[in-house]
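> Show me how the following folds:
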Amino acid sequence: MKKILAFIFLISAFAQAQHTISGTMSPTIKSDWVLLYKVEGAKQTFVKNTKIKIDSFDVDGKKQALGSFHFILPKNTKVGSYRITYRLEGAGFVDFIYNNEDVNFGFHPEYPNQSVTFTESKENIIYRNYLDKIADAQQTLDSIQVTAIQNPDLDLNRKYKKALKNVNSVQKEYLDASKGMYVQPFIKASLRNSPSEIISTPQKYMSNMIDTFFDKMDFNNKTLLNSSFLIDRITDYVFSINYADDATIQQGLYKESVDKVLSKIETIPFKKDAIEFLISQFEMSMNLELIDYLFENHYNKLPIDVQSKKFKEDKLSLFAAEVGRIAPDFSWKENDKTLTLSKLDDAENYLLIFWSTSCSHCLREIPQIHKFLKENKKVKVIAFSLEKNDFGWKNYKKTLPNWHHVLGLNKWENKTARTYNIVSTPSYFVLDADKKIIAKPDDLKDVKNIINKL
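This is a model prediction of the structure:
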C-alpha cells in the first residue's frame, strides 16, 4: 500500500512540476528586464518578467559582460510557443517552444534569431538543428538554380537533382526524428515546394515561388495557429515576396496577396487577428488605400459578433484626417447663418487652420498667413480657433477679415479637434474644392510652398 501511495505521489508531483526558462546573452545590453510572453498568432500574452543578472569574464585578457536570466514557470503552464523580449525598442526577442521541459539557450542580442543555440529542451534543439540544416541544403539548391538562370548554356540538371534529393532527405530525417513531438507541424510547414526541374527564367522562378508558397502550410493546424509561424509567413508573402518598383503595381500586388492569404484561413478568430495585423502593418506606412481595402473586403465581412467595434472605430478615426481623405465635416455660425465645411463653394482650395489665441506660434504665424493670402482669390481660409472661452477670440478675429472663423470651445477636448487628431497649434490642412485633404503642411514655410504650387 505504501509503495502505491508513493507512486501516486510521484506521478502527481511530476504532473505539477514547475519548469524553467533560462538564457544567456553575450554581450549583454543596457536593459534591466526580460519579459516572457505566450505567443498565439498575432497576439502575445504577458506571463511574467525577471531581472537580468550581469556577470563578467575574461576573453583574451579583456573583460566581457554576460547577461543571464531565469524564469520559474507557473504551475500548469500551457504547452505552446513563447517569446522572451529584452529590448522594448527595436528587434529584441527570441521565440521558442515549451512542452513540459526545461528550456535553456544562449544568443547574441544584436541578431538573436540567427545566433540562438539551445542547450536544453529536446523540442527546441531538434527544431533549431533542422532549421540550420534545411537552410544550408536549400541554399545549395537555390544557388544552382540562380547559376542556371545566369548561365543557360550550363548543364546543371544532374547537380540540381542531387541537391533537391538532399533537401528532401533532410526533411525526411527530421520528420522521422520529430515523430509525435509538438515541433513536427513546424518542420512540415517549413519546407519550400521546390520544383523538380530547373526553371529557365527569373519570372517563372518567382511565379512558382508565389504560387506554391503556402503549399506545405496547414492553416487549420492548431499548433501553427497558436504560434507566430503563420503570421511570420504571411508577413513574408505580403511585404517581401510580392514586390514591384512601380507604386501602382505594388498596390495591386498587395491586394492580390492579402486576398490569397485570407482565402486560405478558415478559422474565423485567426482570420480576424490576421486582418487586424495586416491593417496595423499598413498603418506604419500610412497606406490608407490598403487599410480601406482590408476593412471593406475582409474585416466587414466577418461575422458581426467577431468584429471589434473598438478596433474599427479607433483605426478609422485615426486616419480620418489624413491626406487623401475627405476632411471630416463640421458646421458653425457665421453672420447668423449656419455654414458647413462640406457645402462651402467659395474657393478652388481651402486652408483649414487649427489655432488658438493663447498660442504664441499662432499669434506670430497667423498674421503672416493673412498677409500672404490677402490677394489670393483662389484660396479661402477656415480658421478654427481652439479656446477655453470666446473673450480673446471675438476681438482677434476682427483683425483677420475675409476668413471663415470657427470657435472651438473646450480647446483640446473639442470634438472636431479630436476628430482631426490635433495635438498642437497651429495645425494646417490644405483642401481641394471637394474638401479632400491634399496636404498637411508642417509649418508656415511649408504652407507657402504648397499654396504657391496650387
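> make it CA atoms for all contacts and neighbour counts henceforth
Noted.
> SS state for residue 434?
Secondary structure, DSSP: H, G, I helix; E, B strand; the rest coil: residue 434 is coil.
> Return the set of buried residues in the lengthiest strand in the chain.
In the chain, ranked by residue count with DSSP state E as the criterion, the top strand is strand 62-72. Across strand 62-72, burial judged by 16 or more other C-alpha atoms under 10 Å covers 65, 66, 67, 68, 69, 70, 71.
> please give me the structure for this one as well, since I'd like to look at both together:
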Amino acid sequence: MRKLISILTLSLLFTTASLFAQNSGYNIKVKLQDSQDTSLLLVSYYGNTNQIKDTAYLHNGTYDFKGKEALKGGIYLVVFQNKQYFEMIVDKEQHFSMETDPADPVNKMKVKNSKDNDAFYEYMLAINKLGRKDKKLNEEYKAAEGDKTKQDELKEKIKVVNEEVKSLKLDFIDKHEGSLFANVLLASKEPDVPTILPKKEDGSDDSTYIYRYFKEHFFDGFDFADERLLRTPIYASKIKRYFTKILVQRPDSLIKESIAIIEKAKPNKETYKYCIWYFTYVSETSQIMGMDEVFVALGKKYYLTGEAYWVNDKVLSRMTKRINTLDKILIGKKAPNMIMQDTLLNLRGLHDVVADYTIVIFWDPDCGHCKHEIHELEPWYKENGEKYNTKIYGVCTDTNMVKWKGKIKEYKIQDWINVDGPRSLTPNYHDLYDIISTPTIYLLDKNKNILAKRLSWNQTTEFIKREYENALKKKNE
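As a prediction, the model looks like this:
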C-alpha cells in the first residue's frame, strides 16, 4: 500500500511538473513549406513601432521560438528573411505550432493548440474572400462608366458585401467576446453616422451634427487600458487619427481631449505611459504653431508632478527645463524683455519699442536662409512699415561687430533696431526665446504680447495685414 501511494505521488509530481513546464514561458513552433530561410524573427507591434522579441533558427525542418517568460499579449509577426511575414495572436495560449506556405501564408495556414489563432485565420480567410469580391465589383463599376443602370446594380451589390463584412466582424465579436482579436475588431469599428440630420431651432438642418456624432462615438468599444491593444496596429493609429485628423487643431481642445484619453488609459501602467508619451511627443515636435501650449500643459500635469514614473532624473531635468522655457513664450503671453547693445553700443530694450506690431528676428550673418528672409522682408518693411505701424527688432547672433555692421549695410537694414544678442543685460536669448536655429521670427502686438512665432517672412507680413484689417473692421463696427 505504501509502495502504491509512493508511485501515485511520484506520478502526480511528474504530471504537475510537466503541466507547469508546458504552461510557463512560451514555445511557438513554426514550419514553412519549401523555405530556404535559416532563421525567422518574432516581432511585436508596440504603438507605431515594431520590436524584435526573438529569433528562431531552422532545426529539423522547424523554427522554434522559445522563452522562459511569457510574451505579453498582442498581435505578433513572424518575419521571413525576405521581409514578408504572417501575423498571429499571442495571448493566454503560448504553446502552439503553425505551419504554412510562405508564398500564401493565410490560405495555407494550419494551426495546432491555439483556439485564438484558429479563429483568427478562419476570420482572415473569410474577410479576404469578401475583399476579393469587393475589389472585383469595384473594378466592374469603373468599367461600366456611362451605364447608369449597370452602375446602380453594382452599387447595390457592393453595399451587400459591405454589410457582409460588418456581419462577419460582429459575429466574431459575439462568438469570441473578451478575446484579443475581438477587442481589436471592437476598437477598429467606425461610428455608424445617422443619415437624417436633426433640425436647429430655426428649422434648418444641423450641419455640424455629423461631425459631432462621429467625434463623440469615434472610440466606442475602444478599451484604452487594454495593454494587449497597444501591441496591435490599431491602438496607436486610431489615437493618432483622432488627435491629428478628427479634432480641431486648437490647443484648448487638444489639451482637453488628450487628458481625457490619458485618464482612460491610467488603469494600466503601459497604456498610461504610452498615452502620456505620445501626446507630449507629438505636441512638442509638431510644426503647427501654438502646439507647444499642449506640450506645456501636459508636461506640467504629468512630468512635473511625478506621474511620468518611467523617466530618469536626466530626462526629467531636460523635460523640466524645456517645459519652463516654452511656458514663458506661449502665444498670448508677454514676450520676455531683451536689453542689448546696438551698433553704437547703446542699450535698446525690446519693451521700449513703440509700435502696433513688432517683428523680432534672430539672424546670423553667415546664414544663407537668413539672407533670403531678410532680402524678402526688407522691401515689404520699407513700403508698409509705417502703414501698419510696425518696427523690426533684429537680434544678431554673432559676436563679430565688424561682420555684423557689414551685413547691416549689405542688406540695407539700417532702419531696423539692430542689436547684438551676445551683448546683453538680460538672460541668454537662446533660453529666453528657445532659439535653436536661425532665422527665427516672433511677432508681437503693441503690448509686446506674442501674436505668432516661428514664421517665415511672408507668413509674418500676411499675419500683420490680417490683424490690421480685423482691428480696423472691428473699430468701424
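> TM-score for the pair, please.
The TM-score (TM-score structural alignment, normalised by the length of structure 1) is 0.56; 386 aligned residues with a C-alpha RMSD of 6.2 Å.
> that older thread, could you say what helices and strands the helix or strand just after the longest strand of structure 1 packs with?
Using DSSP states H and E, the helix or strand that follows strand 62-72 of structure 1 towards the C-terminus is strand 80-85. Contact partners of strand 80-85 of structure 1 among helices and strands, from 3 or more C-alpha pairs under 8 Å, 6 or more residues apart in numbering; DSSP states H and E: strand 33-40, strand 93-98.
> how big is the offset of strand 80-85 of structure 1 relative to structure 2?
With mean C-alpha distance after the TM-score superposition for structure 1, strand 80-85 of structure 1 departs from structure 2 by a mean of 4.7 Å once superposed.
> between that strand and strand 93-98, how many degrees?
Orientation of strand 80-85 of structure 1 against strand 93-98 (axes from the mean of the first three to the mean of the last three C-alpha atoms, to 10 degrees) gives an angle of 150 degrees.
> longest strand of structure 2?
Longest strand in structure 2, counting by DSSP E: strand 49-59.
> For it, which residues meet the burial criterion?
Residues of strand 49-59 of structure 2 classed as buried by neighbour count (16+ other C-alpha under 10 Å): 55, 56, 58.
> Could you list the residues in contact with the strand or helix carrying residue 276 of structure 1?
Take DSSP H and E as the rule and residue 276 of structure 1 turns out to sit in helix 268-284. Residues outside helix 268-284 of structure 1 that contact it (C-alpha atoms under 8 Å, 6 or more residues apart in numbering): 41-43, 225, 231, 262, 265, 288, 290-291, 294, 298-299, 302, 306-307.
> Please identify which pair of the residues you listed lies farthest apart.
225 and 288 (27.8 Å; C-alpha to C-alpha).
> So the residue lying closest to residue 399 of structure 2 once chain neighbours are set aside, which state does it fall into?
Leaving out its chain neighbours, the residue that sits closest to residue 399 of structure 2 by C-alpha to C-alpha, 6 or more residues apart in numbering is residue 422, at 6.2 Å. At residue 422 of structure 2 the chain is in strand, as set by three-state DSSP.
> Could you check how many residues crowd around residue 422 of structure 2?
A count of nearby residues for residue 422 of structure 2, using other C-alpha atoms under 10 Å, gives 19.
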